[in-house]
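Enquirer: Sequence first, then the predicted structure:
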Amino acid sequence: MAKKRANGEGSIYQRKSDGKWVGSISTDDGKRKVFYGKTKAEVREKLNEAVYAQQRGMLSVGPNVALQEYLENWLENIHKPTIRLSTYLNYRKLLDNYLLPGLGKIKLQKLTPQQVQAFYSQKINEGLSPKTVNNVHGVLHKALDNAVKWNMLPRNICDAVTPPRIPRKELNYLTSDQARILLKEVKEHRLEALLTLAITTGMRRGELLALRWQDINFTDRSLQVRRAVSYLKNYGYVESEPKTARSRRTIMLPEFVISILQQHREHQQEQEALAGKVWVSKGLVFTNAWGDYYSPSTMLKVFKRFLESIDMPHMRFHDLRHSAATILLAMKVHPKIVQEILGHSQITTTMDIYSHAMPSLQDDATEQWEDKFGKKSKKKGKK
């Protein structure tokens, strides 16, 4: 017997013939959508997603809907509530600039892998970067995943499409000696605390600029990454959750970093006293002259001028994150710990990006094998 659910929530039952679970829901246009699964939980999940889509008008979309209409509904009514504003704006740009003009008029159920593959090739030939085409592919794949879940498509045709390979860029990073020089030269500079944290923790720019004093435990010498900030056109400064679940992390700090942060706080308190009533009390660690968010563009200009003043090669601020990871691995810190410090979702990301640091570790491993089992060990045994 089908399990009764409230109106508009559909029904679930198990077929006696083959044991499969079946769920169904009536759409606004009077038709019925049916979902199948091996377990009751699987069907319930599909049904709940269908109810969610029904409430936003997605299930009533007919079989002849154009891809443009489907993508618009998917992004604005389904996906937008689940993602950060910055992510939404990026998806919106990819739809408006590429997907809708290029594929929008094709019927959703008529879209083929060949059409999508040809579209990607066309964009590459027009000069669009492989990375951007991959981003377009990612958005389309996500959108069609939902269409498959809602039984609007039998399969995701993006699974049969190969996006262009992204050329591997050689990372730009500081060596341990260069990092030592930079930290020495930045003393007493307005960026001292910021650059010291960037190099020793590998925190992202948005994470650093959203850092608050309440996130730092001076007794335990630890720092919590709980948010990030970005400046978005027409929206201003927007705080959001860190990039991934793993990005919410606790980082232990060396004593010398704690000391620099304490000095920075004392200097900030002096700034606040001078600013008086115009000071904006947000508790931010890194601020402008009035206690408000430190503009990312202003910070990058100051960073660029600082590098020029000490004759250091040009680099992006994000390269300090690469530098932190490379230096930690060179110091024989376990890759799993490096992953936790950087906030990577998976250790494979850490190992893949920073494989350039692995040869030195392999040399160390070879040396240890030689010491324990090779000629060196035999010489030691004769003594």
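Expert: Received the coordinates, thanks. This one's a predicted model, so the numbers in the text were calculated from it and none came from an experiment.
Enquirer: can we go C-alpha only for contacts and neighbour counts from here?
Expert: Fine.
Enquirer: where do the helices sit along the stretch 151-300 of the chain?
Expert: Shown for the stretch 151-300 of the chain, the helices assigned by DSSP state H, counting those that start in this stretch span residues 176-185, 192-201, 205-209, 255-275, 296-309.
Enquirer: Which one of those lies nearest to Gly104?
Expert: helix 205-209 (34.2 Å; CA to CA).
Enquirer: Quick check: which helices or strands does that closest one pack against?
Expert: Helix 205-209 makes packing contacts with helix 192-201, strand 228-232 when contacts are defined by 3 or more CA pairs under 8 Å, 6 or more residues apart in numbering; DSSP states H and E.
Enquirer: can you map out the strands along this protein?
Expert: Shown for the chain, the strands assigned by DSSP state E span residues 11-14, 21-26, 32-37, 216-217, 222-225, 228-232, 236-240, 249-252.
Enquirer: which other helices and strands contact the fourth one?
Expert: Spelled out, that is strand 216-217. The contact analysis (3+ CA pairs under 8 Å, 6+ apart) places strand 216-217 against strand 222-225.
Enquirer: Now tell me what touches the strand it packs on from outside.
Expert: With contacts defined as CA atoms under 8 Å, 6 or more residues apart in numbering, strand 222-225 is touched by 207, 211, 215-217, 242, 247-253.
Enquirer: hang on, the earlier thing: present the helices and strands packed on helix 205-209 as JSON lines; the columns should include distance to Lys142 and mean neighbour count.
Expert: What follows is the helices and strands packed on helix 205-209, written out as JSON lines (distance: least, CA to CA, whole Å; neighbours: other CA atoms under 10 Å):
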{"stretch": "helix 192-201", "distance to Lys142": "33", "mean neighbour count": "22"}
{"stretch": "strand 228-232", "distance to Lys142": "24", "mean neighbour count": "18"}
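Enquirer: quick one: which of the ones you listed is nearest Ser259?
Expert: Nearest of the helices and strands packed on helix 205-209 to Ser259, taken as CA to CA: helix 192-201 at 9.6 Å.
Enquirer: tilt between that closest one and helix 176-185?
Expert: Counting by axes from the mean of the first three to the mean of the last three CA atoms, to 10 degrees, helix 192-201 lies at 160 degrees to helix 176-185.
Enquirer: Pasting the second one now:
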Amino acid sequence: MDPSKITVAQWIDQWIAAGAPGRKKVKVGQRTLERYEELLRVHVKPKLGTKLLQKLQATDIDKLYTELEAKLAPMTVNHVHSCFNSSLSTAERKGMIASNPMTRIEQLPSAGESDHGLALDEGELKTLVCGFKRSVTMYVPVAVDAATGVRRNELLAFRWTDFDADLKTLKVERALEITKKFGARYKPPKTWRGKRTIALDDGTVALLLAEREKHQRLMAGVPDGAVVDLSLIRLPDDALIFPGMPPAGQSFSFARPRDPSAFSKRFRRTADDLGFEGFEFHHLRGTHATLLLDKGVPVHTVAERIGDDPAVLLRNYAKRKRSQTADTSVSSVINAMSAGIYGS
């Protein structure tokens, strides 16, 4: 098609179909691609879709952003800008437009204040985690996340093959991803930092061993309390540490993942009931990092543990409440933390 006749909507469709490549000419992940498509379809196409791509002006974009800022959260408008700008930058790189009109807009949409969350102190964390003991399916994953700081979709992708009780470690090898096109699937970590081995404290190891024993008994049909040699019972290689319950009428599978969204919503409801209103599941990650940094554990050590960039970690940490202490041994710190998390 003649580039001079392509509309903004047609270009967006082409860009999405190509995998939404950015300035590094790399396609984004499926989940991100679907989010980009949704943002542009809902917020950009209705207003600017019929305009010819080569006739798109900075003033058109300014007007769009003014309208969006009046009805959407700042972070959402910023996300719209990011993917729309990326699509127009690609159009410029491919010679579809002479220059990107984004470079001439009046003001970039503000992302607002990022939700870094208010980190809990050790006493608050103990109260929160112990409050989940009433939930058979939520307590262990919540406790493990509080003790490791992993991302939710990393937590829900853990397999028993990732757990080494002797070495007291958990390997982060993958993350769960839910997409419209492929459904539930697993993907490698986004960056090289994401793939890591996490040291575990004694309390978390004991908790995971007890959970594995439950799975082994379930696998073999052995009732609780019956004396058997569980070492003879081998779980499937794809068995998840935190599998999901089957829908009505379907059989249980150790490899069936939990629904991440439902998991987060259930956490939020219970946290609210416990008096931690507004505390989201991902705030456990920030709490874990903050407590370690408060104890004096070096930034690079904490960043390596949670799979984050040290600079990003420091920026987020600066926006959370924290205290001053000094203890540079990560092993002693996480053992002390677990004693508070699990209680007596």
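Expert: Structure's in. What do you need? None of the values given here were measured: they were computed from a predicted structure.
Enquirer: Overlay them and tell me the TM-score.
Expert: After superposition, the two chains reach a TM-score (TM-score structural alignment, normalised by the length of the second structure) of 0.76; 300 aligned residues with a CA RMSD of 3.0 Å.
Enquirer: Please, where are all the helices along the stretch 1-150 of the first structure?
Expert: 40-55, 67-73, 85-94, 100-103, 113-125, 130-149.
Enquirer: Which strands or helices does the fifth one pack on?
Expert: Under the contact criterion of 3+ CA pairs under 8 Å, 6+ apart, helix 113-125 of the first structure touches helix 100-103, helix 130-149.
Enquirer: Give me the distance between it and the centre of its chain.
Expert: Taking CA atoms, centre = their mean, to the nearest Å, one finds helix 113-125 of the first structure lying 26 Å from the centre of the chain it belongs to.
Enquirer: Ile97 of the second structure matches what in the first structure?
Expert: Superposed on the first structure with TM-score structural alignment, Ile97 of the second structure falls opposite Leu153.
Enquirer: what does Pro310 of the second structure give?
Expert: Using TM-score structural alignment, the equivalent of Pro310 of the second structure in the first structure is Ile347.
Enquirer: count of neighbours near the closest residue to its match other than its chain neighbours?
Expert: Spatial nearest neighbour of Ile347 of the first structure, excluding adjacent residues (CA to CA, 6 or more residues apart in numbering): Gln339 at 5.8 Å. Number of residues near Gln339 of the first structure (other CA atoms under 10 Å) recorded here: 20.
Enquirer: I figured Gln339 of the first structure hits Ile353, correct?
Expert: No: assessed by CA atoms under 8 Å, Gln339 of the first structure is found out of contact with Ile353, at 11.0 Å.
Enquirer: Tell me, how many residues neighbour Thr348 of the first structure?
Expert: Thr348 of the first structure: 13 surrounding residues under other CA under 10 Å.
Enquirer: repeat for the one 4 residues further on
Expert: Taking other CA under 10 Å as the criterion, the count of residues near Asp352 of the first structure is 10.
Enquirer: if I pick it, what's in contact with it?
Expert: Contacts for Asp352 of the first structure were tallied using CA under 8 Å, 6+ apart; there are none.
Enquirer: ditto for Gln114 of the first structure
Expert: Shown in contact with Gln114 of the first structure (CA under 8 Å, 6+ apart): Val161.
Enquirer: same deal with Ala365 of the first structure?
Expert: Shown in contact with Ala365 of the first structure (CA under 8 Å, 6+ apart): no residues.
Enquirer: where's it relative to Asp352 of the first structure, distance?
Expert: As for Ala365 of the first structure, its distance to Asp352 of the first structure is 19 Å (criterion: CA to CA, to the nearest Å).
Enquirer: Check Val338 of the first structure too.
Expert: To Asp352 of the first structure, Val338 of the first structure is 13 Å away according to CA to CA.
Enquirer: What of Asn234 of the first structure?
Expert: Distance of Asn234 of the first structure to Asp352 of the first structure, given as CA to CA: 37 Å.
Enquirer: for Asn146 of the first structure, same thing?
Expert: 30 Å.
Enquirer: Check Ala143 of the first structure too.
Expert: 28 Å.
Enquirer: which position in the first structure aligns with Ala184 of the second structure?
Expert: In the first structure, Ala184 of the second structure lines up with Tyr237, judged by TM-score structural alignment.
Enquirer: Wait, Ala143 of the first structure touches Leu71, no?
Expert: Yes: using CA under 8 Å, Ala143 of the first structure makes contact with Leu71 at a distance of 6.8 Å.
Enquirer: which residues does the spatially most central residue of the first structure contact?
Expert: Geometric centre of the first structure, nearest residue: Lys243, 4.0 Å, by CA atoms, centre = their mean. Contacts for Lys243 of the first structure (CA under 8 Å, 6+ apart) come out as Ala228.
Enquirer: hmm, 10 Å instead?
Expert: 84, 87, 204, 206-207, 227-228, 343-345 (CA atoms under 10 Å, 6 or more residues apart in numbering).
Enquirer: Quick check on those residues: which are buried?
Expert: 84, 204, 206-207, 227-228, 343-344 (16 or more other CA atoms under 10 Å).
Enquirer: if we can go back for a sec, of the helices and strands packed on helix 113-125 of the first structure, which stretch is the most buried?
Expert: The highest average neighbour count among those, using mean count of other CA atoms under 10 Å, belongs to helix 130-149 at a mean of 18.
Enquirer: other SSEs contacting it?
Expert: Other elements packing on helix 130-149 of the first structure under the criterion 3 or more CA pairs under 10 Å, 6 or more residues apart in numbering; DSSP states H and E are helix 40-55, helix 67-73, helix 85-94, helix 113-125.
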